[in-house]
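>>> okay, structure incoming, though there's no sequence with it:
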């Protein structure tokens, strides 16, 4: 029995050696290796090209809600960036999308900006409503949580997308109750002014981050575009939300001076939101060849702050 087994094993290994020899000498192995090498080389660039999307469309219109156009805009942007566009911030390294840092930072900037909007809306226009408090808490959740055992940041916590979509549900719940008269919704002049005071603080915090990057990093520092794209996403969220809030408060903004100031504020944020340099550099302020995109962005955000101040003053705040 042992002799038969030994003979069978020997035949198997002989055939294996012959098969490998044919692969090598016939060139088939080289062809297989070449195919895998080409596939590996194309995986990231092709996957990135298919996934990449920085959606700074100012004409975007969300599905309408019952009470507030601002809530509709925030809920729509969450749905668009999280459910209808790949959320790439939590993609592990073996996904091609993990290399799309500009897209990831833009998306996280949008969510960060919406977090500020929801917090300000709840505090100023909705009497600290519980649904809005829950939504703001959800939007503060880190953007890099994926799934248990495979996360960018290892954790057993729920994935980022799931938490953000739950925040969206809380927003829509508030809107339904506001429409039924069961929740506060006050787009009066004092409320709008209080809302803008909080947004101004959000803009100021972003400006500080830009200033720190300008002061501490070189012209081609890898974090330059991270800071820039995050601020771009925040500005987009603020611009779209403030445009919607202007429609919510149309009766309050009927006075010419207030309406003009509000439009100027939104337009300035639109400019920040739609800037698209090919490469973000942090050059000298008077550079000819290597500009300072962060400084340009910071200038426009500072101008937006001044516009916000003008609206607050026009509202009597």
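That came through fine. Keep in mind it's a predicted model, so treat the numbers as computed, not measured.
>>> contacts and neighbour counts: CA atoms only from here.
Fine.
>>> and the closest residue to residue 154 other than its chain neighbours, how many neighbours?
Excluding its sequence neighbours, the residue lying closest to residue 154 (C-alpha to C-alpha, 6 or more residues apart in numbering) is residue 148, at 7.0 Å. Neighbours of residue 148 under the rule other C-alpha atoms under 10 Å: 14.
>>> ok, now which ones touch residue 148?
Contacts for residue 148 (C-alpha atoms under 8 Å, 6 or more residues apart in numbering) come out as 154-158.
>>> residue 224: which of these is nearest?
residue 154 (26.3 Å; C-alpha to C-alpha).
>>> tally of neighbours for that closest one?
Using other C-alpha under 10 Å: residue 154 sits among 13 other residues.
>>> doesn't it belong to a strand?
No: counting by DSSP: H, G, I helix; E, B strand; the rest coil, residue 154 is located in no strand; its state is coil.
>>> show me what the helix or strand containing residue 306 is in contact with.
For residue 306, the host element (DSSP states H and E) is helix 293-314. The contact list for helix 293-314 (C-alpha under 8 Å, 6+ apart) reads 193, 196-197, 200, 203-204, 207, 210-211, 214, 224, 228, 257-258, 261-262, 264-265, 268-269, 271-272, 277, 280-283, 285.
>>> alongside the first one, take a look at this:
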């Protein structure tokens, strides 16, 4: 009585096995055909081809290693800067110290924590890690397909671009407001150079097609920005530069960051609502990790701003709200799923990590908007 049922399932499994066999044969056929062609060639042809294949293997091994190795990644990296130990706001003259002979030491001023953290984030992106977006194999893609449209090997690149978004926004504010007096003094040349270098294309390699010819790769420009920022802080420590830590500058800085995070929240919401294919949305991971990188960067930069503008924060009784905002950043940075899923918000099998990240971004943004209001913003 069960024989027809057993036979039915046997036919189904045979059909599935046959289909998988045909699929495997289709995938392997080009390689088998290439191997047969290669064996019939003379050694003068075989040797260059073997060398090229060996080079590809080495390049891909290095590329995969760099995309999977996240050196010095630490959501608590702000602790290294010991911001709570700073006794003065950025640009403020420090109490004079006497040397062994009793003579007063040269005048010194407090350096900017925002500049320190921004420089460290750039160093993290291009020195302690390889800048993925401008690597040759990342630009080539997966058989010509953009890596961002695949479910693998693109997370680190998206994360780095998110961090870089926070860095770029900060560099603009340093030039336009923070590094000059009330916007009327001259623009600091070092900050201007840093901003220009950080606005450079994120995906330039040593050679390009548009325009055609050799190029300076992206990391070289970003490393130059590190040197310019260090030069600014050195001048600031000697009281030869300006950091204007007034309330209206903090208002404007917080407002720009809130708007930037609002744009990212809209991107996450659009993707979550219109492409909720669960684990099969191949763009969900780069959207998630871009937002994560942006929060990672702004967490450090705003923590540093809390030190640079500590006087304003104390005068406006913002300490509790500011500390709560930093806790919201920390909560968001604890979300690190192994596989990014963009499912329905009411789904019970495939979660919606984009909606979750969007929720945390909105919580941070809400605190920043409240901070702006308390500071006297619109």
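Alright, I've got the coordinates. Please read all numbers here as calculations on a predicted model, not as lab measurements.
>>> what's the TM-score once they're superposed?
The pair, once superposed, lands on a TM-score of 0.78 when counted by TM-score structural alignment, normalised by the length of structure 1; 283 aligned residues with a C-alpha RMSD of 3.4 Å.
>>> still on that earlier bit, make JSON lines out of the contacts of residue 148 of structure 1 and add distance to residue 312 of structure 1.
Converted to JSON lines, those look like this (distance: C-alpha to C-alpha, whole Å):
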{"residue": "154", "distance to residue 312 of structure 1": "44"}
{"residue": "155", "distance to residue 312 of structure 1": "43"}
{"residue": "156", "distance to residue 312 of structure 1": "44"}
{"residue": "157", "distance to residue 312 of structure 1": "40"}
{"residue": "158", "distance to residue 312 of structure 1": "39"}
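>>> hmm, which of these are the buried ones?
For the contacts of residue 148 of structure 1, a burial check counting by 16 or more other C-alpha atoms under 10 Å picks out nothing.
>>> of all these, which two lie farthest apart?
154 and 158 (11.1 Å).
>>> can you map out the strands along structure 2?
For structure 2, the strands defined by DSSP state E cover 207-209, 212-214.
>>> give me the mean deviation of the last one from structure 1.
Yep, that's strand 212-214 of structure 2 we're talking about. Aligned to structure 1 and superposed, strand 212-214 of structure 2 gives a mean residue distance of 5.3 Å (mean C-alpha distance after the TM-score superposition for structure 1).
>>> and that strand, how far out from the chain middle?
28 Å (C-alpha atoms, centre = their mean, to the nearest Å).
>>> helices or strands up against it?
With contacts taken as 3 or more C-alpha pairs under 8 Å, 6 or more residues apart in numbering; DSSP states H and E, strand 212-214 of structure 2 sits against strand 207-209.
>>> which residues touch the aligned residue in structure 1 for residue 283 of structure 2?
Matched across to structure 1, residue 283 of structure 2 falls on residue 223, judged by TM-score structural alignment. Taking C-alpha under 8 Å, 6+ apart, we find residue 223 of structure 1 in contact with residue 213.
>>> returning to that earlier point: give the equivalent position in structure 2 for the residue nearest to residue 154 of structure 1.
Using TM-score structural alignment, residue 148 of structure 1 pairs with residue 207 in structure 2.
>>> now that match: how far from residue 216 of structure 2?
According to C-alpha to C-alpha, to the nearest Å, residue 207 of structure 2 and residue 216 of structure 2 sit 8 Å apart.
>>> now which residue in structure 1 aligns to residue 303 of structure 2?
Residue 303 of structure 2 maps onto residue 243 in structure 1, by TM-score structural alignment.
>>> what sits against the closest residue to that match other than its chain neighbours?
Once flanking residues are discounted, residue 243 of structure 1 sits nearest to residue 266: 6.3 Å by C-alpha to C-alpha, 6+ apart. By C-alpha under 8 Å, 6+ apart, residue 266 of structure 1 lies in contact with 239, 242-243.
>>> mind putting those residues into a markdown table with neighbour count and distance to residue 183 of structure 1?
As requested, these are arranged in a markdown table below (neighbours: other C-alpha atoms under 10 Å; distance: C-alpha to C-alpha, whole Å):
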| residue | neighbour count | distance to residue 183 of structure 1 |
| --- | --- | --- |
| 239 | 23 | 25 |
| 242 | 22 | 21 |
| 243 | 20 | 23 |
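>>> so which of those residues are in helices?
Residues of these located in helices (DSSP state H): 239, 242-243.
>>> which helix is the longest one in structure 2?
Max-length helix for structure 2 by DSSP H is helix 3-39.
>>> how far does that one sit from its chain's centre?
Distance, centroid of helix 3-39 of structure 2 to centroid of chain: 43 Å (C-alpha atoms, centre = their mean).
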